[in-house]
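**Student:** Need a 3D model of the sequence below.
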Amino acid sequence: MRTEVEFLSGIARGWTGRAHEVLDGHQAKARASARPASLHVRDVAPGRLLIRGAAEDAQTLRQVLGWLESRPEVQVATCQRGTGLVKVHYREASRFPGAFALRVRDFLFTLHQRPPRPFRVEVSHALPGRVRLQVRGLGDDDVLKLAAWAATLPGVHKASASPAIHSVVVSFDPEVLDARQLLTALCASEPSTWPAAPEPPRREWAATAFNSAVLAACVMRVAPLPVLTAGVALTSLPLAQRALQSVSERRLTVDLLDLVAVGVSLATGQVRTAALITSLLGVGDLLIERSADRARSAISRLMRLEVLYAWRLRADGDVEQVRADRLKEGDLIVVHSGESVPADGAVVSGTAWVDEKALTGESEPRVREAGDRVLAASVVGEGSLRVRVVRAGGETTASKILHILEGAGAKPMTLQAKVDKVANAVVLPTFGLAAATWLWARQAARPISILITDFGTGVRIVVPASALVSMTLAARQGILIKGAQYLERLAQADTVVFDKTGTLTLGAPEVVDVIPVRGWDAREVLALSAAAELRQSHPVAEAVRRHAQAQGLEVPQPEAGQEEFVLGRGVCAQVNGRRVCVGSARWIQQQGVDVAEAGQALVRAVAGEVATLWVTVDGALAGCIGYVETLRPESARVVQALKEDGRRRIVLLSGDSPARVAEVANRLGVDEAIAELLPEDKATHVRALRRQGRIVAMVGDGINDAPALALADVGISLRGATDVALETADVVLLRGSLDDLLLAFAAGRDTLVRVHTGLGLVLVPNAVAMVLAALGWLPPVAAAVVNNGSTVVAGFAALAPLLRQARAAQREESTRH
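**Tutor:** Model prediction:
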């Protein structure tokens, strides 16, 4: 028998003859069925066009006519079978003349070039005669169909699918087939040829059916008591495994309570009671698992961010279809109507409506044209774009968002830890209460009912489910929350600290004056400053460069590797052999530069009315640049909304001059404002607030205030979908709007409301049930119903908002198509 190494090396060496012939037949058949006719579009007149070649095969004709019928612009679409022409009458859009004809061409192009359903199959694990495959780009039903099709291949013994994890396991004869051939056949298969596959019986359903059969046998007493007892013992084996596992880990959990309850029932001859308990526990587990499945499906419907394929433009002008994860920075790609953008990039040419709802929560599509940025997973509506790739694969914004949502449980709430601790802590007292009740009443039913009634299962479901729902719904609104604990801190925050530049003000300052000192020319000072700031991304640096460009200045290149950037203070660079420094007055003075020669006139000209940058050349003052910042139109409204309930204190921290900071503070009504702060000073103030016992939310752009964002209980970035924001902040407002800050705080508040509601649905019924059980007024069967019923109701209540939105999104998608 071949070893695993020999088997894998055999895969690398190539194919075997017989299987080669058989599988080539499958692939040729699939390719032939997927190859549509040659299609051409001709404009006849405004509002009329002809499609030639659609009637050459029935499948293509159905696809073309079906697509045309779904378009709201189409008035009439008819087919002349004799000529093979499809005549289309449509309403022309006034804003984009010719857009519909372009959309038709795009559709026919993709119909001719693209596989009907792009999907990917990869080997995740291989052994001789057995391979586990990972399938991407297919829904649960299609994964089952693909497995059913794989089972029909020669040499395949069995193919089983796990739709929940998009996995297919295939067992085959290695003498007839190898993994490479199998993989190639699956990738080349045509979805329309896959057989319908009934959903396989799930393990949970099988266990529930067995439990029900045992229960029925116990109720009707169709077998001797020892046989029924053995049957109940078998149904409780999964429970016993979980309970013993927890004991081996030195933990007392609710599984141990349930196991003891079943054991006591069997020991006292109450077989029917034990059977009913295990049956109800099984039904409860099944319903919980089904609700989790529905939640996962809802998340996948709401956050469809994975794009598998792209159209890459080759150097010879032709396009080729490639996997999206094979794209690299600098590639030129084409995105047609109805397609998803496969990578983050910049538009080179073309105009199109682009829907970014899945990423930023924007309800309306936006027009994107040359120079605009587009994000992976956004959808092109009307039009077509050529895009230069900036980030691809796992580096795109969409990939990072998915990674964060997939790791939602990695940072659980503090409340969840407390609840888990309490739930585990009451296990021992529950045993004690059950024992005391037995000693007092000498009735087995009472302690059994008490043991069944626990709090742990429900509370462990409610808290993470509520957090996951809030994180997913927030992401749909363009708010990325990196963990459940940050939802909790948003709800509890009593102090909100704002940075000024780019946060409360618009991120595009404007230079209004350049004032040189004696012996310098204003244009020369501006050109040198722009050169020093050439590689800086701060909004003020961008303003200096924009002003130099507007003045038509030729900005020299700084010497590579000679820049020195001091966070929050300024930058020095070597320009044309001179050392040019641009920064705050405080930093310039710390370098020993005498600013007195600027004169009182210069000081008065810039004090209080504009913010300033000071410029030195070779250690001597050369001039000063004045710039203004415009407050965001929503800043005052957002600050007042945060203060409305009187619970939150608003603090403004800035590196700007005291006069300018005081002016902004007065206009916005903040409680405290501190000026002339360096980034480390802002971090010190945040640390001081936390030492006072305050829960601090820091709002900034993630650049100069990164230390303060890191030290705050929750750091919030308005930088949008940028690398620095995704890395440094706990909460990212992808649209870059302060209004979304209120939505983020509301998400935290709603999460705690859902958690407390869910905990009430679990704790109150079980507490009442425990009292009634101790008094002998609640039989074990009723206790099991109360316990499992409260858990299921609480779980569904926590997931209800997510399921509602998923249904709404599904209805919207079906209407659109």
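**Student:** contacts and neighbour counts: CA atoms only from here.
**Tutor:** Fine.
**Student:** Tell me if I'm right that L504 and S635 touch.
**Tutor:** Yes: judged on C-alpha atoms under 8 Å, L504 makes contact with S635 at a distance of 5.6 Å.
**Student:** what about the two, which has more around it?
**Tutor:** The neighbour count for L504 versus S635, taken as other C-alpha atoms under 10 Å, is higher for L504 (27 against 19).
**Student:** Report the separation between that one and G583.
**Tutor:** 21 Å (C-alpha to C-alpha, to the nearest Å).
**Student:** contacts for stretch 641-649?
**Tutor:** Contact with stretch 641-649 is made by 493-496, 650, 671, 742, as judged by C-alpha atoms under 8 Å, 6 or more residues apart in numbering.
**Student:** ok, now with 10 Å
**Tutor:** The contact list for stretch 641-649 (C-alpha atoms under 10 Å, 6 or more residues apart in numbering) reads 492-497, 635, 638-640, 650, 669-672, 694-696, 741-742, 745.
**Student:** for the stretch 351-500 of the chain, what spans make up the strands?
**Tutor:** Assigned by DSSP state E, counting those that start in this stretch, the strands in the stretch 351-500 of the chain fall at 366-368, 373-374, 379-391, 479-481, 495-499.
**Student:** buried residues in the first one?
**Tutor:** Neighbour counts over strand 366-368 (16 or more other C-alpha atoms under 10 Å) mark R368 as buried.
**Student:** elements contacting that strand?
**Tutor:** Other elements packing on strand 366-368 under the criterion 3 or more C-alpha pairs under 10 Å, 6 or more residues apart in numbering; DSSP states H and E are strand 344-355, strand 379-391.
**Student:** what packs against the helix or strand harbouring G25?
**Tutor:** G25 belongs to helix 17-34 when elements are defined using DSSP states H and E. If contacts are counted by 3+ C-alpha pairs under 10 Å, 6+ apart, helix 17-34 sits against helix 58-70, helix 99-113, helix 179-188.
**Student:** Second chain to compare with the first, below:
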Amino acid sequence: MQATIVHESRGRMRLRLRQKNISIRQADLLETWLKGQPWTREAVVHERTCCVIVTYTGDREAVLSALGAFTWAGAESSVTLPGHSTRTLNREFQEKLVGKVAVKAATTLFLPAPLRIARIVWHMIPFLHRGLRCLGHRQIKVEMLDALSIGISVCRRDFGTAGTVMFLLEIGELLEDWTRKKSVADLAESLSLHVDRVWLKTEAGEVLTSIGQIRPGDWVVVRAGSVIPLDGMVEEGEITVNQASLTGESVPVAKRRGGAVYAGTVVEEGECVLEVKQATGQSRYDQIVEMIQRSEQMKSAAEAKASNLADKLVPYTFAGSLVSLALTRNVTRALSVLMVDFSCALKLAMPLAVISAMREAGREHITVKGGKFLEAVAKADTIVFDKTGTLTHACPRVAKIFTFNGKIENEMLRLAACLEEHFPHSMANAVVEEAKRRGLHHEERHAKVEYLVAHGIASSVDGEQVRIGSAHFIFEDEKCVIPEEERAKFDALPPEYSQLYLAINGVLSAVICISDPLREEAREVLSALRVLGVRNAVMLTGDSPRTAAAIAEQLGVDAFRAGVLPADKAEYVAALRKEGHTVLMVGDGINDSPALSEADAGIAISDGAAIAREIADITIAADSLWELVRLRQLAMALMRRIRNNYRFVIGFNGALIGLGVTGILPPTTSAMLHNLSTLGVSLHSMTALPQKKQD
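**Tutor:** From the prediction side, this is the model:
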């Protein structure tokens, strides 16, 4: 990058590119590249001035070196831009706004009166058409009120009022359209996949490749538990795909050779090679935008209430205008009432408040898939936690390995890692990472691997039956036995660790003890949630009752359940809801998916299983559970904002109607103040929510 440092302070610098101009695409490319650098805290690119503002951490020289090595070609190959640009959207609306204001000024100042009148009459035709269409459908809507007020003004030869009203209505519509599209675009961007690398199948084997280098026609390998990163067609293998995030289908769909798969869906079972059809990620963006715009079931009850109330109030506005005309015999006063309606502000401000809250959550690494889930978070009185990877760190480590039946420790670890590497669960990751630390290579020696959710893994290696999993799976389901001469050794296993049991040909061969340390912030987070109104905190775990009781005491939860299976978790959550509780479920694994679906709002940890993230209604980052507290604060602040919006819209517009009836406000002023109030409450709904701790 050829640039000059214009200004610099500690951890921040402003640079000006040494080129006359940059395109919108280049600005997006540079900004996306900067935000992807490990040292970047914040980056903004201004395409009009060719300026770049970077806030960074770490060594200044390393930052300058990286900036100096930047090239447009290199960024094109390493960065994937969304198919839609917020920057392009802003430019488009800026040009439209400036154009409308310029045309209005020019016609008012320079156009002769007859031509100006003719333009107003021509301009009113679309407004009258929309009003007559409402009348034809026997609907009293805002469009009918607008058409009536403009038509009456023209009939009274008050062309100035008609022109001003139409101008204000068009400006209001333009700004409303921009605020909605901008909020939806920002939210869609926060919900995008952001997959950096994929397994590209080549003649030399599988190669981990930047997604920006993938082109249509390339073959990509996707395995069970992973998100499909790109749209494509299955070329090899057979899989079942969870498409609930895009289609709403609750049952996984089988995909064979020739079957189409879509970015953002999740492979539940199997493995496949897909031929990429859409490499830019544009289709995923479009699907998300469509989901946001069309998913009525994702609307909160508050949004639905606002929309229904807005429709109900329009006839009353019309009736108020008729009453004003009958009582005062003054057309101007009746028009002043027509210029004001509650519908615009209620229908726009409430959804914008929800979308903006979702966008703000996204900036804090919290992904929310619908307004009703934020409302559920605000109302929740009970929160249920899975233990492993949620209340404990998502990266447990192998503490000890005890071998039985004459087996060698490293060989048992190698075998366990060979099986566990296929399934992205925290305990499985611990086994794989320990094998890496010891330098143990575990090539594929097994036959087909069968994963039994919340139980374990069954396979065969070198002709021997191998089972690895929980005590329930190994000793009760599989009926494996402990060597009699080593019973005392087994009974002396340390109880403070989580344990994985490995059996070969029905005989216990190793017990892998895994240290699963609690998150340091967990107890304080639970206390903070109680301050914010959550009355019950429950822990669910597959551990033994003795281990679960010890952990529950450390955390300070209100209740716990030990030795639970996925179905047990879901049934427990369902039982709480039947008792009248609003329940949040927090989990990270494949086995948490049924409970996440059953809760009023399911919350997944971002580095957990892909299927859990897709099924969950909300996803939080894995760094800290404090994001649960922030999520609760955001949700409660959103509900306060919605209540305040109701009060303002009803109060302000009611006052405008009163002032119009008394003759204090003329129609143009009523229209202007009404549109300004709608715009004001909408823009306020887009601002950051206050960080108030309790309601």
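**Student:** circling back: in the helix holding G25 of the first structure, which residues are buried?
**Tutor:** For helix 17-34 of the first structure, by 16+ other C-alpha under 10 Å, it's 19, 23, 26-27, 30, 34.
**Student:** Over to stretch 523-540 of the second structure?
**Tutor:** Buried, per 16+ other C-alpha under 10 Å, within stretch 523-540 of the second structure: 523, 525-530, 532-534, 536-540.
**Student:** residue boundaries of the helices in the stretch 151-300 of the second structure?
**Tutor:** 159-191, 244-247, 282-294 (DSSP state H, counting those that start in this stretch).
**Student:** I'd like to know how many residues surround the counterpart of S343 of the second structure in the first structure.
**Tutor:** Under the alignment (TM-score structural alignment), S343 of the second structure maps onto G456 of the first structure. G456 of the first structure sits with 23 neighbouring residues when counted by other C-alpha under 10 Å.
**Student:** ditto for the one 4 residues further on
**Tutor:** Around R460 of the first structure there are 18 other residues, counting by other C-alpha under 10 Å.
**Student:** Quick check: the closest residue to it other than its chain neighbours vs G483 of the first structure, distance?
**Tutor:** Distances taken as C-alpha to C-alpha, 6 or more residues apart in numbering place D420 nearest to R460 of the first structure, at 6.7 Å, with adjacent residues excluded. For D420 of the first structure, the distance to G483 of the first structure equals 18 Å [C-alpha to C-alpha].
**Student:** what's the answer for A596 of the first structure, then?
**Tutor:** According to C-alpha to C-alpha, A596 of the first structure stands 52 Å off from G483 of the first structure.
**Student:** can you check P658 of the first structure too?
**Tutor:** For P658 of the first structure relative to G483 of the first structure (C-alpha to C-alpha), the value is 37 Å.
**Student:** hang on, the earlier thing: out of the helices of the stretch 151-300 of the second structure, deepest packed?
**Tutor:** Of the helices of the stretch 151-300 of the second structure, the one with the most neighbours on average (mean count of other C-alpha atoms under 10 Å) is helix 159-191, at a mean of 20.
**Student:** Does I408 of the second structure touch S509 like I think?
**Tutor:** Yes: counting by C-alpha atoms under 10 Å, I408 of the second structure touches S509, with 9.1 Å between them.
**Student:** and the two? which has more neighbours close in?
**Tutor:** Taking other C-alpha under 10 Å, I408 of the second structure and S509 do not tie; S509 has more neighbours (25 against 13).
**Student:** Is the more buried one in a helix, a strand, or coil?
**Tutor:** Under DSSP: H, G, I helix; E, B strand; the rest coil, the three-state class of S509 of the second structure is strand.
**Student:** Skipping adjacent residues, who's closest to it in space?
**Tutor:** Nearest residue to S509 of the second structure in three dimensions, chain neighbours excluded: F404, at 4.6 Å (C-alpha to C-alpha, 6+ apart).
**Student:** before we move on, back to that, could you figure out how far the helix holding G25 of the first structure is turned away from helix 99-113?
**Tutor:** Here helix 17-34 of the first structure runs at an angle of 160 degrees relative to helix 99-113 (axes from the mean of the first three to the mean of the last three C-alpha atoms, to 10 degrees).
**Student:** Distance check, S291 of the first structure against T791 of the first structure.
**Tutor:** In terms of C-alpha to C-alpha, S291 of the first structure sits 11 Å off from T791 of the first structure.
**Student:** Common neighbours of those two, please.
**Tutor:** D285.
**Student:** burial count for L742 of the first structure?
**Tutor:** 14.
**Student:** Is it possible to get JSON lines of the helices of the stretch 151-300 of the second structure that adds distance to S460 of the second structure?
**Tutor:** Shown next, in JSON lines, are the helices of the stretch 151-300 of the second structure (distance: least, C-alpha to C-alpha, whole Å):
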{"stretch": "helix 159-191", "distance to S460 of the second structure": "40"}
{"stretch": "helix 244-247", "distance to S460 of the second structure": "33"}
{"stretch": "helix 282-294", "distance to S460 of the second structure": "39"}
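**Student:** And those: which comes nearest G463 of the second structure?
**Tutor:** helix 244-247 (38.8 Å; C-alpha to C-alpha).
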